[in-house]
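[1] make a model of this:
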Amino acid sequence: MSDKKIAVIGGGIAGASIALYLSEIGLKIDLFEKSTSLVNGPPICHLHAGGNLYREIPDEQCITLLEESIEALRLYPDSIDYRPTVIAVPKHDAGQPLDLLPRLTLLQNEYQKLIDKDSNNKVLGEVSEYYRLVELEELQHLATLDEQAVPKTADQWLIPFAKHTDLSLLKFPVVLVQEFGWNVFRLGATAALSLEKNANCQIHLNSKVTKLTQQSDKWQLGYTEGDVEDEHEFDYVINAAGFKTGEIDDLAGFHRDRLVEFKAAYVTHWQGTGGFWPEVIIHGTRGTPQGMAQFTPYPGNLVQLHGMTKDITLFKDGLVENTNNSSQPQLDAKFLRKIDTGWLAQEIETRGQLAIEHISQYIPAFKDATVAGKPLFGAQQIPGEDANLRAAGVSFEANNYARCEIVKASSVLSSADAITEKLCELGFVSSDKLGARLFPITHSLDDQVITERSELYTEQRGYPIALAYRNMKGVDSES
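    Alright, predicted model coming up:
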């Protein structure tokens, strides 16, 4: 075991996963998180196994998202909602459904290559079923069938969509694709439970890093843990502070251009229609009144909504860039107030109702949904100057300093690989640890234990407990 000490700053999905990865290959890690629990950041609900939600990104990023999503699914299988996604293009949109076909075919072929490389990568079902084009006539037939409480086939998943969506508003075909859901509460529970059982990782909650200076070849890291100030020495620093990454860069004396965007998703309650739905994506132009609509079902008749308009998920002045004097973009005080102290009740109701109206234009029965509590929200960093960037990883500075700059949570393992490669070059860890995918502690966790911790996190953070469950788990007792 290496005697080198590594500090990971930030306990979001990036920091927690990198700490987990490095501690399980034998490195000594101290993880610093300013909140009371791990993985408490921007809303995560979708495993981007291909990135088909984002028409505007290049195919190369989609291939990267496919590879990274498969890796993330293998690491955190108990946090995945195993249900497909329907992607549709409305008639008012300039795009055409078949515009996605070349990308879908490319991703299907890439999925086969990944399986050929490692049969354990077969986690999205059969390659031949990665995507399916569905014409209007087929949906009209499915609309005559009974919904299934627990769908088991592609046809059964499509029935509620076919029955209750206003098909006259859509272009055809629509796409059914194996892009699954990702439960942020179960993800945080899995990471926390794994790290708590690993003697190589020391977790510091309620800990804010206040000092980061280098003396000789060591980093001096000062922090406050509650009311106590302390300082430790480290051989390597990994900045995984999420939207606060620029603040840590400033402490360390490094400059990096980046954007920060504040976004929110809305938790609603809907009695539903008798069957469990797929996720539904209705494409639209980002930032316009007809921006993409996203309908993400959970147990307990809960639905999480995104509407990529400035009145719902996006916010006027919610995208900011850094200045020449600092690596940290400065969000307006109204966004920091939401992050630090919470939302006003009127804000929650107003934006939540707008989200309901946005999706109910396509699913009319959804107009009866109600706002179920505070949004899932947070600020997301985007390295560089391209607000459409969706696949990003790690950058390095001299003096044993790395920053993890993921945009999508599925990028965590490729980021950990890049950091491990750098640590191998420095002699911190042997080369046989490169690409390790064993995670014996993580994969030994019991599903019920993960569920119990997830329930605790939903309660602590003020969300409905049904968000702790995957697919149909807990529905009977919580509906």
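[2] make it CA atoms for all contacts and neighbour counts henceforth
    OK.
[3] following the longest strand anywhere in the chain, which helix or strand comes up?
    With DSSP state E applied, the strand covering the greatest number of residues in the chain is identified as strand 258-269. Using DSSP states H and E, the next helix or strand after strand 258-269 towards the C-terminus is strand 279-282.
[4] let's see this one next to it:
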Amino acid sequence: MKEQVNPHDHRPAFSVGIIGGGIAGSTIAMRLAELGIHVEIFEEGASLVNGPPICHLHAGGNLYREIPDEQCITLLRQSIDSLKVFPHTVNVRPTVIAVPKHDTGNPNALLPRLEKLQQIYTQLVALDPANRVIGDPEHYFKLYDKKDLQALSSQDIPEQPTHFDDWMIPVAKNLELDKFKFPLVLVQEYGWSVFRLAATANLALETLDTCQINTQSKVTHVAQQTDQRWEIEYQQYDSSHHDHITRRIQVDYLINACGFQTGEIDDMAEQKRHRLVEFKAAYVTQWPDSQGYWPEVIFHGERGTPDGMAQLTPYPGGYFQLHGMTEEITLFKQGLAKSTSNSAQPRLDHGFIKKIKSGWDKKEIEIRSNRAIKHMSRFVPNYKTANVGGKPLFGAQQIPGDDITLRAADVSFAGKRYARTEIVKASSALSAANSIVEQLQSAGLYHAQVNNVAVEQSFPVTRSLSAEEIEQYAVKLAHERGYPEALARTLSIELDD
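    The predicted structure follows:
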């Protein structure tokens, strides 16, 4: 291993170091670099945004009946802003929420929240028509009783859905309606492509000359100097010599965006923090017998039990991503770890770290994917003909504090010139970025006036990327990462209801 000091002879007047190139670190890097702030971003992997599975926008958090309304409203606002900044990353299709008879929940209990979210969305669109990014507020959701679905089940599946009822036809034809409570709810929560998010981040930051991307770079030490600047030591892979070179750089502000490894940097920076880390996986399957365009379908269930929630997420070409919130599928025994009084970093079992760093055993992919297929076939009987479609999408998710149900979180500040991102949902990344800009302003480290600028106007370079070049790059990333390109392709059908 070689050692080389990187003095950066032409050091900018103000610089920010971001450790971690996931969705949080990359979004913050884009936000700051678009402002003209010099950013150094460090990522262990070969490209940016390659972490826990992202498939759903959570625009209102309607998957999670256990979270409070305040978190749902926060997720709605964050999702709207995110779609204004990343318009080519969304898969336009609705989400259906179904409550099985064996579940203790009552679908009518969802209605007050849906009505409140519809009211908030209506107000936001009235305030600014640019906020109309998840369909018509007047038709934010629609209810279907058993008679409605029986009538739809006799209709032909359209080539392309144009109304809510069109989306419900495949659902009506494939669900055993006697096994569900009514009504079923269709709501305008869309899909989100992790590969097109990754493509957007990589393309935008490669274009911005105010950002230096350091991939295949592992940060090994951070320390604050007497002048409050931070020194970052990192090992960067040198492909020409098949070796790692140790480099050092100083920055004026440090952002810890390490995802599930955030506690490791907290420990280096001597910053205490209590958090959880949970390992999760979603399974890539292909259903050759599927017909038409499917909405996403959420089958409610009690987390961690054999009846745990099931999630069916559609992609082009008959590919579906599956979640099953049981320990045999998406959740894992001993897959939840807590920080301690001695370390801010929760310690996952070595087996989970091995999966993250080195990948999965082929046999385990087959076993868990087939369990996911079997779990889904409890609700969609014909899904039993589906096959394993690729390796799982997986990763570890950090949650600040000790509330495993927390979904709306973004950033916290500690010490001097130090921030840590703590997003649970990808749509919170932009909120974290904006909070950091406000912190830089209040600390007198950034002086331009940006408070009254519309969020979408803050990303001129990012928003100049075309849908075609983003999808092309996303397909390339899918191939490089060993996933079907269908997961990177756009699923975008306009909803007219």
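[5] how close are the two chains, by TM-score?
    Once superposed, chain against chain, the TM-score is 0.97 (TM-score structural alignment, normalised by the length of the first structure); 472 aligned residues with a C-alpha RMSD of 1.1 Å.
[6] ok so, going back, where in the second structure does the longest strand of the first structure align, residue-wise?
    Structural correspondence for strand 258-269 of the first structure: residues 275-286 of the second structure, per TM-score structural alignment.
[7] who's in contact with the equivalent of residue 412 of the first structure over in the second structure?
    Using TM-score structural alignment as the criterion, the counterpart of residue 412 of the first structure in the second structure is residue 429. With contact set as C-alpha atoms under 8 Å, 6 or more residues apart in numbering, residue 429 of the second structure has these partners: 23, 24, 27, 28, 410, 423.
[8] mind redoing it with 10 Å?
    Residue 429 of the second structure sits next to 22-28, 78-79, 82, 409-411, 421-423, 435 when contact means C-alpha atoms under 10 Å, 6 or more residues apart in numbering.
[9] and residue 337 of the second structure, by the same measure?
    By C-alpha under 10 Å, 6+ apart, the contact set of residue 337 of the second structure is 275, 276, 277, 278, 279, 345, 346, 347, 348, 349, 398.
[10] for the fourth one, which non-adjacent residue is spatially closest?
    Take residue 278 of the second structure and drop its neighbours on the chain: the residue closest to it by C-alpha to C-alpha, 6 or more residues apart in numbering is residue 336, 4.4 Å away.
[11] before we move on, what about the last one?
    If you skip the residues right next to it in sequence, residue 398 of the second structure has residue 277 as its closest partner in space, 4.3 Å away by C-alpha to C-alpha, 6+ apart.
[12] return a ChimeraX selection command for the buried portion of the contacts of residue 337 of the second structure.
    Filtering the contacts of residue 337 of the second structure down to the buried ones (16 or more other C-alpha atoms under 10 Å) takes a single ChimeraX command:
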select :275,276,277,278,279,345,346,347,348,398
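[13] now the two most distant members of the contacts of residue 337 of the second structure.
    275 and 349 (16.1 Å; C-alpha to C-alpha).
[14] where's the aligned residue in the first structure for residue 322 of the second structure, which helix or strand?
    By TM-score structural alignment, residue 322 of the second structure lines up with residue 305 in the first structure. Assessed by DSSP H and E, residue 305 of the first structure sits inside strand 302-307.
[15] with residue 399 of the first structure instead?
    Assigned by DSSP H and E, residue 399 of the first structure belongs to no helix or strand.
[16] kindly report the same for residue 190 of the first structure.
    Residue 190 of the first structure belongs to helix 184-196, assigned by DSSP H and E.
[17] mind listing what's buried along that helix?
    So helix 184-196 of the first structure, judged by 16+ other C-alpha under 10 Å, has buried residues 184, 185, 186, 187, 188, 189, 190, 191, 192, 193, 194, 195.
[18] using a markdown table, lay out those residues together with distance to residue 274 of the first structure.
    Below are the buried residues of helix 184-196 of the first structure laid out as a markdown table (distance: C-alpha to C-alpha, whole Å):
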| residue | distance to residue 274 of the first structure |
| --- | --- |
| 184 | 26 |
| 185 | 26 |
| 186 | 26 |
| 187 | 28 |
| 188 | 30 |
| 189 | 30 |
| 190 | 31 |
| 191 | 34 |
| 192 | 35 |
| 193 | 35 |
| 194 | 37 |
| 195 | 39 |
